[in-house]
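[1] Output the structure for:
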Amino acid sequence: NETGKGYEFINKIVGGTIPKEYIGPVDKGIQEALLGGIIAGYEVIDVKVTLYDGSYHDVDSNEMAFKIAGSMAVKEGVRKAGPQLLEPMMKVEIETPEDFVGDVIGDISSRRGRVEGMMPLEGTGMTQIRSVVPLADMFGYATDIRSKTQGRGTFTMEFEQYEPVPTNIAETIIAKYKGTEAAV
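    A predicted model of the protein is given here:
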């Protein structure tokens, strides 16, 4: 599904190949599987699932069987689709004395951040730095910015968007989730 569209379930069953009372359990199984994650235990977002066909048996079919079938089908489909692990990216605006701009930019870069702009704040001796930084690398930043700017730097941070986790980091996260360590 398109970014930001969330989960969408479309029932395209025709001719009663699956009785109506089993469509809801299929949907519920899919939603539970997506919530529990497929590759590293994190929720799968922005997915459109279309149910085209299926079968049932008068004796052996029940709601639980269709819920499990929905869960298994979406897990297989997501794996085949090549899912990406995403991470929250934060818009970080920093105000720092001009003397410390280089140190602050170096620190943002060391946190996998991107500097998107700088602007001197006229008559203040301060510079505003606009950047985007992964949330995972922002822990402890309040202390670090004070340390790098002799207590005179400040920052604000707000959610910007989700972006794919770099491959090497994603591999480490997935390996930890699976209970193994990635080879270094």
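
[2] can we go C-alpha only for contacts and neighbour counts from here?
    Will do.

[3] Tell me where the chain has helices.
    Using DSSP state H, the helices of the chain run over residues 23-36, 63-81, 101-110, 141-148, 167-177.

[4] most tightly surrounded among those?
    helix 23-36 (a mean of 19; mean count of other CA atoms under 10 Å).

[5] Distance to K91 added to the helices of the chain, as JSON lines?
    Formatted as JSON lines, the helices of the chain follow (distance: least, CA to CA, whole Å):
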{"stretch": "helix 23-36", "distance to K91": "27"}
{"stretch": "helix 63-81", "distance to K91": "30"}
{"stretch": "helix 101-110", "distance to K91": "12"}
{"stretch": "helix 141-148", "distance to K91": "13"}
{"stretch": "helix 167-177", "distance to K91": "21"}
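
[6] and of these, who's closest to N1?
    helix 63-81 (11.9 Å; CA to CA).

[7] ok now the closest one, how far from the chain's centre?
    Chain-centre distance of helix 63-81: 21 Å, with CA atoms, centre = their mean, to the nearest Å.

[8] Ok, which of the helices of the chain comes nearest T154?
    helix 141-148 (7.1 Å).

[9] by how many degrees do that closest one and helix 101-110 diverge?
    Orientation of helix 141-148 against helix 101-110 (axes from the mean of the first three to the mean of the last three CA atoms, to 10 degrees) gives an angle of 150 degrees.

[10] For the comparison step, fold the sequence that follows:
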Amino acid sequence: QFAEIVASLEPYTEDGSTYLFEDNVRGGRIPKEYIPSVDAGIQLATTNGPLAGFQVLGLKVSLNDGKSHDVDSSEMAFKIAAQAWFREAMRMAKPVLLEPVMTVEVVTPENYMGDVVGDLNSRRGRVGQMEARGGNQVVSAQVPLSEMFGYATDLRSRTQGRATYTM
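    Reported below is the predicted structural model:
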């Protein structure tokens, strides 16, 4: 089996996608029928990433060049070559493990809004929408899960037990 690929890897977060594959091969160095196998091999490799086996997110892969052989190349050879390339590229890229971020909704009386928002901010939360609902204020935020331990007790203390939250 023979397959060789030359590609580049970069962060990608546009339009909410977690993966983008670009075929930049010119001159038929890799026959068109093998390009989808390269893409499939890389996508498969992203599902079991180098950090604790977690999926790799936010990637743009540009396939730039490669080599094939009329007799010894196959779709499977290119899929395997793509997976090997991805493992090596990730080793050199020094990826980081993302932490889980939770969507939190707090319902609180208006006079406790400042305390609630301040507490969410101190927990590295990103406060989003605030709206009135039935005489109370509803605060929506994105907060790292690691910062939410003990939140129920803290919220009760700050609001004299009058606020509730869902995560």
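
[11] TM-score them against each other, please.
    Aligned and superposed, the two chains score 0.64 in TM-score terms (TM-score structural alignment, normalised by the length of structure 2); 148 aligned residues with a CA RMSD of 3.7 Å.

[12] before we move on, back to that, looking at the helices of structure 1, which is nearest to Y52 of structure 1?
    Among those, helix 23-36 comes nearest to Y52 of structure 1, with 11.1 Å by CA to CA.

[13] mean shift of that closest one relative to structure 2?
    Here the mean offset of helix 23-36 of structure 1 against structure 2 after fitting is 0.8 Å, by mean CA distance after the TM-score superposition for structure 1.

[14] contact partners of that helix?
    The contact list for helix 23-36 of structure 1, computed with CA atoms under 8 Å, 6 or more residues apart in numbering, reads 9, 11, 42-45, 63-64, 66-75.

[15] 6 Å instead?
    Residues from elsewhere that reach helix 23-36 of structure 1 (CA atoms under 6 Å, 6 or more residues apart in numbering): 43-44, 63, 66-68, 70-71, 74.

[16] Out of the residues you listed, which is nearest to A136 of structure 1?
    A136 of structure 1 lies nearest to E43 out of the contacts of helix 23-36 of structure 1, by CA to CA, at 17.0 Å.

[17] hang on, that closest one packs against K75?
    No - the pair E43 of structure 1 and K75 does not pass the contact test of CA atoms under 6 Å, sitting 11.9 Å apart.

[18] can you tell which of the helices of structure 1 is closest to T156 of structure 1?
    Nearest to T156 of structure 1 among those is helix 141-148 (9.7 Å), distances taken as CA to CA.

[19] Verify the contact between N136 of structure 2 and P109 for me.
    Yes - using CA under 6 Å, N136 of structure 2 is in contact with P109, at 4.7 Å.

[20] and R156 of structure 2, how far is that from R162 of structure 2?
    Going from R156 of structure 2 to R162 of structure 2 by CA to CA, to the nearest Å gives 7 Å.

[21] And the strands in structure 2, which stretches?
    For structure 2, the strands defined by DSSP state E occupy 4-11, 19-23, 59-67, 101-109, 126-133, 136-144, 164-166.

[22] how about CSV for these, with mean neighbour count and distance to M92 of structure 2 added?
    As requested, the strands of structure 2 are exported to CSV (neighbours: other CA atoms under 10 Å; distance: least, CA to CA, whole Å):
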stretch, mean neighbour count, distance to M92 of structure 2
strand 4-11, 16, 10
strand 19-23, 16, 19
strand 59-67, 18, 14
strand 101-109, 19, 27
strand 126-133, 13, 32
strand 136-144, 20, 28
strand 164-166, 14, 40
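
[23] Pipe those strands into CSV and attach distance to Y34 of structure 2 per row.
    Below are the strands of structure 2 laid out as CSV (distance: least, CA to CA, whole Å):
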stretch, distance to Y34 of structure 2
strand 4-11, 11
strand 19-23, 11
strand 59-67, 11
strand 101-109, 38
strand 126-133, 44
strand 136-144, 41
strand 164-166, 48
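
[24] what's the closest of those to R29 of structure 2?
    Proximity to R29 of structure 2 (CA to CA) singles out strand 59-67 among the strands of structure 2, at 5.6 Å.

[25] what range in structure 1 matches that closest one?
    Mapping strand 59-67 of structure 2 onto structure 1 (TM-score structural alignment) gives residues 47-55.

[26] so how far is the first residue of that stretch from its last?
    The first residue of stretch 47-55 of structure 1 is 24 Å away from its last residue (CA to CA).

[27] just stretch 117-133 of structure 1 next, same as before
    13 Å.

[28] swap in stretch 5-17 of structure 2?
    Termini of stretch 5-17 of structure 2 sit 24 Å apart (CA to CA).

[29] Work out the gap between it and the centre of the chain.
    Put simply, stretch 5-17 of structure 2 sits 12 Å off its chain's centre (CA atoms, centre = their mean).

[30] Quick one: residues in contact with it.
    If you take CA under 6 Å, 6+ apart as the criterion, stretch 5-17 of structure 2 is touched by 58-66.
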